[in-house]
Each structure stands twice: as C-alpha cells, then as structure tokens.
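*Asks:* No sequence on hand, only this structure:
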C-alpha cells in the first residue's frame, strides 16, 4: 500500500531518528517526539558523535535532503545514504532508519541505497529498499500511532535500558 494518497509528502515527514527509536523502544520514541530529549547528556551518544566526526572527517556531514538529515551521502548514479552507528546491537533499528531514508528519497524521485557503518567493528552493511516499501510504511504508521498517544507507552525493561539516555525517566 502506497502512503502517497494517505499521507502527502509534507505530512508524511517524520525523522529517521523516530523510525530508529520505534525499533529500539516505543517509550523512548514517545519522549523524543514530545520534545523530551536526553541525548545531549549521554556518554554513549557522545562516543557515537566522536566516532562519526573523526572516522569520516573528510565527508560532508549532516546532509539535509528535503526534511531529513543524513549522516553523509556519496553521489553517483545512485545516491548512497551513509549512517554511522556505534555497534550492531540495534541493527534492526539502524536498518529500518536507512530504509526510511531510501523510501523518502524515492518519494522525492531520487534513486538511493544506504550503507550502515560500524566503525568500532570496521564493518559496513548495504541496505536497499527492494520490495520492502510495505515494511517501511507500516513503521511510519506505527511511529505516528505512538506519537499520538496521550502518555508514553509502558516501558519494557531490557539490557539496552542501562545505556539509554532516557533510563531515569523509565526506571528511577
């Protein structure tokens, strides 16, 4: 199902971070989407930023295309969207964020693929949209549903919680 008719492009816009957070923790997504941002004080976020800046110093960073902000891009016959991540423990969230960017760009008429970078592991992973539009559209609808809730969803405790910037909001 194409969301074009249901959500015109300007209404569809959500951030890639929101897609990412949906797959990490819907509670985190709700807080973030309601302007409660804790990342600026989190050491893991700082480490990720440091790796991003140092490892890819020659790349033009934080590229804005339409309403999305991408870590960096490389141009060619197909635009390469590059996202830098600290580790692979949340690989599904990273992949869905990359798929969202490709989906969004496709809606703008731009052919793209994505590359996830894991500099600490010295690994990359290529991501293409190939037949996964419905999966992205379902994620978009779920992000919109979570954002529209009157209160944050009940958190589900997991091992990733201890490193989360929002830990104190959920568990203290």
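*Replies:* Yes, it's here. Keep in mind that this is a model prediction, so the values were computed, not measured.
*Asks:* alpha carbons only for contacts and neighbour counts from here, please
*Replies:* OK.
*Asks:* where along this protein do the helices fall?
*Replies:* Using DSSP state H, the helices of the chain run over 9-12, 16-24, 26-33, 43-55, 91-107, 133-148, 167-171.
*Asks:* May I see those organised as a markdown table, with mean neighbour count added?
*Replies:* Shown next, in a markdown table, are the helices of the chain (neighbours: other Cα atoms under 10 Å):
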| stretch | mean neighbour count |
| --- | --- |
| helix 9-12 | 12 |
| helix 16-24 | 22 |
| helix 26-33 | 22 |
| helix 43-55 | 15 |
| helix 91-107 | 22 |
| helix 133-148 | 17 |
| helix 167-171 | 13 |
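*Asks:* And those: which comes nearest residue 119?
*Replies:* Nearest of those to residue 119, taken as Cα to Cα: helix 43-55 at 7.2 Å.
*Asks:* quick one: the closest one to chain centroid distance?
*Replies:* Distance of helix 43-55 from the chain centroid (Cα atoms, centre = their mean, to the nearest Å) equals 16 Å.
*Asks:* try this one side by side with the last:
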C-alpha cells in the first residue's frame, strides 16, 4: 500500500474502533468535541505531560499526529485506558504509516493519570489487518447516512451523546 493511497487520519482509526457512527459524524463535520470538557481535559493533559521529551507532536501529511517520538519509540498520551483497544489501533496505524515511509519504531501508549505505559509492536498480522480498517473507514465516510446507533457502555461520556441519545427511551 502506497502512502499516497492512505487518506485516513489516526483519529478516524480510533473512532472506527470506538464507534463507527462517531466516525461518520466527525467525518461529515458534525462536531461536538469543541464543547466537550473531556476533550479539553485530554488536550491539557497532552500539553502538560512529558515536557522533557524533545520531539513532541509530529504531524505527517495531516494524517498522523504523533505525540512523542525518539530514536526507538513513538508514543501516544491518553487520559484513560478505557478505550485501550482503540488507542492501540491508532498507535499501530501510526507505526504502519511510518513503516511505509521506511521508519521503524516500536510504540508506547502513555496513561499518565494511571502511571501506566503499554508497549506496542507492529506484527505481520496487524500489517494485513490495517488495510481492512482503512477500507472500512472509507466505506463509512462515503455512506450517505450514519451507521445505526449502538448503545455502548461509554456512550454517556461521549461528546455525541445528546445528538444520538437524548429523547430516546432507555
């Protein structure tokens, strides 16, 4: 897969794993993140964590926004491990994009509030899986309508909660 073919952001990979409806809404510029206290808290955590790291917030082709990078690792800073699978998918995607550019790294997901760091490596199985994620994302983005609502345990904390669920019978 050529880097020029990839038109997916890391955030879109994260949203695919969290909620395909959220991915569609965000991709169609229906945004509620600006009003979310949780998103603001995450931005503040990101800005105040790991200040001594030399390379922070590296942006590549407006697709990948790496929080921390050094000679061995790339890192993502997250406020909570509640979305650990989505966090891992996002970081694996970043590792994949970098590998397409000839840059090999291992990944670390930092959860400073939990004093936890998860190390992530790109495997052959994941290399085969990522193009499927990208195809799913493109299909969701091209769809005329958002995917059906699915009630996840974390919906009530989502910035799209009132858009999706207010007025609905529980």
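*Replies:* Structure received. Please read all numbers here as calculations on a predicted model, not as lab measurements.
*Asks:* Make JSON lines out of the helices of the first structure and add distance to residue 82 of the first structure.
*Replies:* Shown next, in JSON lines, are these (distance: least, Cα to Cα, whole Å):
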{"stretch": "helix 9-12", "distance to residue 82 of the first structure": "22"}
{"stretch": "helix 16-24", "distance to residue 82 of the first structure": "12"}
{"stretch": "helix 26-33", "distance to residue 82 of the first structure": "22"}
{"stretch": "helix 43-55", "distance to residue 82 of the first structure": "11"}
{"stretch": "helix 91-107", "distance to residue 82 of the first structure": "8"}
{"stretch": "helix 133-148", "distance to residue 82 of the first structure": "18"}
{"stretch": "helix 167-171", "distance to residue 82 of the first structure": "28"}
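*Asks:* Out of the ones you listed, flag the one nearest residue 69 of the first structure.
*Replies:* With distances scored as Cα to Cα, the stretch of the helices of the first structure nearest to residue 69 of the first structure is helix 16-24 (7.8 Å).
*Asks:* so where is the closest one in the second structure?
*Replies:* Mapping helix 16-24 of the first structure onto the second structure (TM-score structural alignment) gives residues 10-18.
*Asks:* ditto for stretch 36-51 of the first structure
*Replies:* Counting by TM-score structural alignment, stretch 36-51 of the first structure corresponds to 30-45 in the second structure.
*Asks:* so which of the helices of the first structure comes closest to residue 76 of the first structure?
*Replies:* helix 91-107 (14.5 Å).
*Asks:* For the closest one, grab the matching residue range in the second structure.
*Replies:* Against the second structure, helix 91-107 of the first structure falls on residues 84-100 (TM-score structural alignment).
*Asks:* thinking again about what came up before, and for the match of helix 16-24 of the first structure, what's in contact with it?
*Replies:* Residues from elsewhere that reach stretch 10-18 of the second structure (Cα atoms under 8 Å, 6 or more residues apart in numbering): 22-23, 27, 63-65, 83, 85-87, 89-91, 93-94, 133-134, 137.
*Asks:* Buried residues, stretch 55-67 of the second structure. List them.
*Replies:* The neighbour-count check on stretch 55-67 of the second structure (16 or more other Cα atoms under 10 Å) flags 56, 57, 63, 64, 65, 66, 67 as buried.
*Asks:* First residue to last residue on that stretch, what's the distance there?
*Replies:* 8 Å (Cα to Cα, to the nearest Å).
*Asks:* Nothing else from me, thank you.
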